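> Model the structure of this input:
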Amino acid sequence: MTAGLFMKQLSIGFSPCPNDTYIFCALVNGKIPLSGWSLQPAVLEDVETLNEWAMHGRLDITKLSFHALGHVLDDYVLLHSGAALGRGCGPLLVAGRQVAPGAFAGMTVAIPGKYTTAAMLLNLYAPSWKKIVMMRFDDIMPAIESGKVDCGVIIHESRFTYRGRGLELIVDLGAWWEKISGHPIPLGGIVARRSLGTDLIGKIDRAVKASVLWAQQNSGLCRPYIKEYAQELDDLVINEHIGLYVNSFSENLGEEGLAAVEFFLQKGRQAGMFPASQQPSLVIP
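Got it, this is the predicted structure:
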């Protein structure tokens, strides 16, 4: 019996957005050597679906929103690599017309899921907002245009296309967060199941970083895989998306990135959005 039969095969999930398919292109397409473990075919799903799956511990390795991370720290540990975190890249509150903050209470707003970072930021920015509708991120702009909702919090590619659809920016929630916190905005990260153990989680973390570096050196080779799943196929939109959401924090969160995540989770706990974790560590050593 060969050693390969004893290789641990791990489940993995991430979103179809260009930053995730760019980051994971090499890893899931056999470009990164793996020792002692392998991957099942990747599952690509909307981030809120991944958030909900994380609540039930469905995947070994998964992308999730940092809001969702606050609910699953007892079961998952954050990797140093693969995150979407930065400045000038946060969720946007948009509408079909300009709206004053005083009018929020009587308006219906769409958010891209209960456990998204967008939902947490909106709650912190306007905690009195009651008429909230949850829907997939790619359904929000059409819902505003049709009058189903008054406004919505948009993420991903939508931030590059909303003006072309005649929508108006009400508030940049990421810029608001940066102003009140002094930190970059943590959007989403990659986590691994704690029960996998420190040694294997370390290998996974290094493999994700190697995948990021491979993509940076072979961006053209990633393009067919990215376009297979992208909502917006325009090369300019894809380039802007990757350029905004993939940065030095994606290679390694580092001290600044980890401090931003810790502060974000602290604010969420203070607002009663999720409980304190029993685990002493956010990331592996």
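> use CA for all of it now, contacts and neighbours both
Will do.
> ok, now how distant is the closest residue to residue 188 other than its chain neighbours from residue 78?
Here the nearest residue to residue 188 in space, its sequence neighbours aside, is residue 65; by C-alpha to C-alpha, 6 or more residues apart in numbering that works out to 4.1 Å. The span separating residue 65 from residue 78 equals 11 Å under the rule C-alpha to C-alpha, to the nearest Å.
> hey, what's in contact with both of the two?
Taking C-alpha atoms under 8 Å, 6 or more residues apart in numbering as the contact criterion, the common neighbours of residue 65 and residue 78 are residue 189.
> Looking at these two, which is more packed in?
Each of residue 65 and residue 78 has its neighbours counted (other C-alpha atoms under 10 Å); residue 78 has more, 27 against 22.
> one more to line up against the first:
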Amino acid sequence: YGPMIVSTRAYSQDEIKRKRIAVPGKLTTAYLVLNLFAPGIETEVVPFDQIIPKIKLGNFEAGLIIHEGQLTYDRSGLYRIVDLGKWWHQVTGLPLPLGGNAIRRSLGPELMASVSNALRKSIEYALDHRAEALAYALQFARDLDPQLADKFVGMYVNERTLDYGPDGREAVRRLLDMGYQAGIITQPARVDFV
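Alright, predicted model coming up:
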């Protein structure tokens, strides 16, 4: 699974590459993968929670959705044109790395390790106390019932959140390298996992 291109019409993947797409931002994994899928595609940045309404109003022929929109787009009568997570996996054989934390090397190894450890403990606590963590997160859910929110959280907060694993680390490196090779990322990226 991953970011999805959705529309009010069932466009083919080739047709969608010629449409103007609402995107949630240009500094996102979703945008990077969209541009790997469809180099040069026309896009316009729209707040992520306004993409589906703007598609329904006819302001855009399609949109790139992230977050809970991946689970609710069909309620709005939209068609999924492509799941970019599945596309990425077909192309690379790797999971699509979504949502990560970065820290500046200049902070030094001790502080980097301390921050990483604090994040890990927080995530472990949430995984070990899922019902409590979900009840807290529901305060911020947009139109998600508890069952759908639980499904969404399970997609994005899991054991891979604690450790990408070898294939996940390779996926991060490959994504950044492909983005650089395609000219989407302006400088080569070196990633160290803390």
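> In contact with the residue nearest to residue 188 of the first structure, which residues?
Remark: with contacts taken as C-alpha under 8 Å, 6+ apart, residue 65 of the first structure is in contact with 47-48, 51, 115-117, 187-189.
> ok, those vs residue 283 of the first structure, which is closest?
residue 189 (11.2 Å; C-alpha to C-alpha).
> Surely that closest one touches residue 64?
Yes: using C-alpha atoms under 8 Å, residue 189 of the first structure makes contact with residue 64 at a distance of 5.8 Å.
> Looking at the two, which one has more neighbours?
Between residue 189 of the first structure and residue 64, counted using other C-alpha under 10 Å, residue 64 has the larger neighbour count: 30 against 24.
> Pretty sure that one sits in a strand.
Yes: going by DSSP: H, G, I helix; E, B strand; the rest coil, the assignment for residue 64 of the first structure places it inside a strand.
> Alignment lookup: it to the second structure.
Taking TM-score structural alignment as the criterion, residue 64 of the first structure has no aligned counterpart in the second structure.
> Residue 64 of the first structure and residue 235 of the first structure: what is the separation?
Applying C-alpha to C-alpha, one obtains 25 Å for the distance of residue 64 of the first structure from residue 235 of the first structure.
> counterpart of stretch 84-91 of the second structure in the first structure, which residues?
The aligned range for stretch 84-91 of the second structure is 173-180, by TM-score structural alignment.
> now stretch 161-169 of the second structure
Using TM-score structural alignment, the residues of the first structure aligned to stretch 161-169 of the second structure are 250-258.
> Mind listing what's buried along the matching stretch?
If you call a residue buried by 16 or more other C-alpha atoms under 10 Å, then stretch 250-258 of the first structure has these buried ones: 250-253, 257-258.
> Tabulate these (TSV), appending secondary structure.
Shown next, in TSV, are these (three-state DSSP):
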residue	secondary structure
250	helix
251	helix
252	coil
253	coil
257	helix
258	helix
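> Which two of the residues you listed have the greatest separation?
Longest distance between any two of these is 12.7 Å, between 251 and 258; criterion C-alpha to C-alpha.
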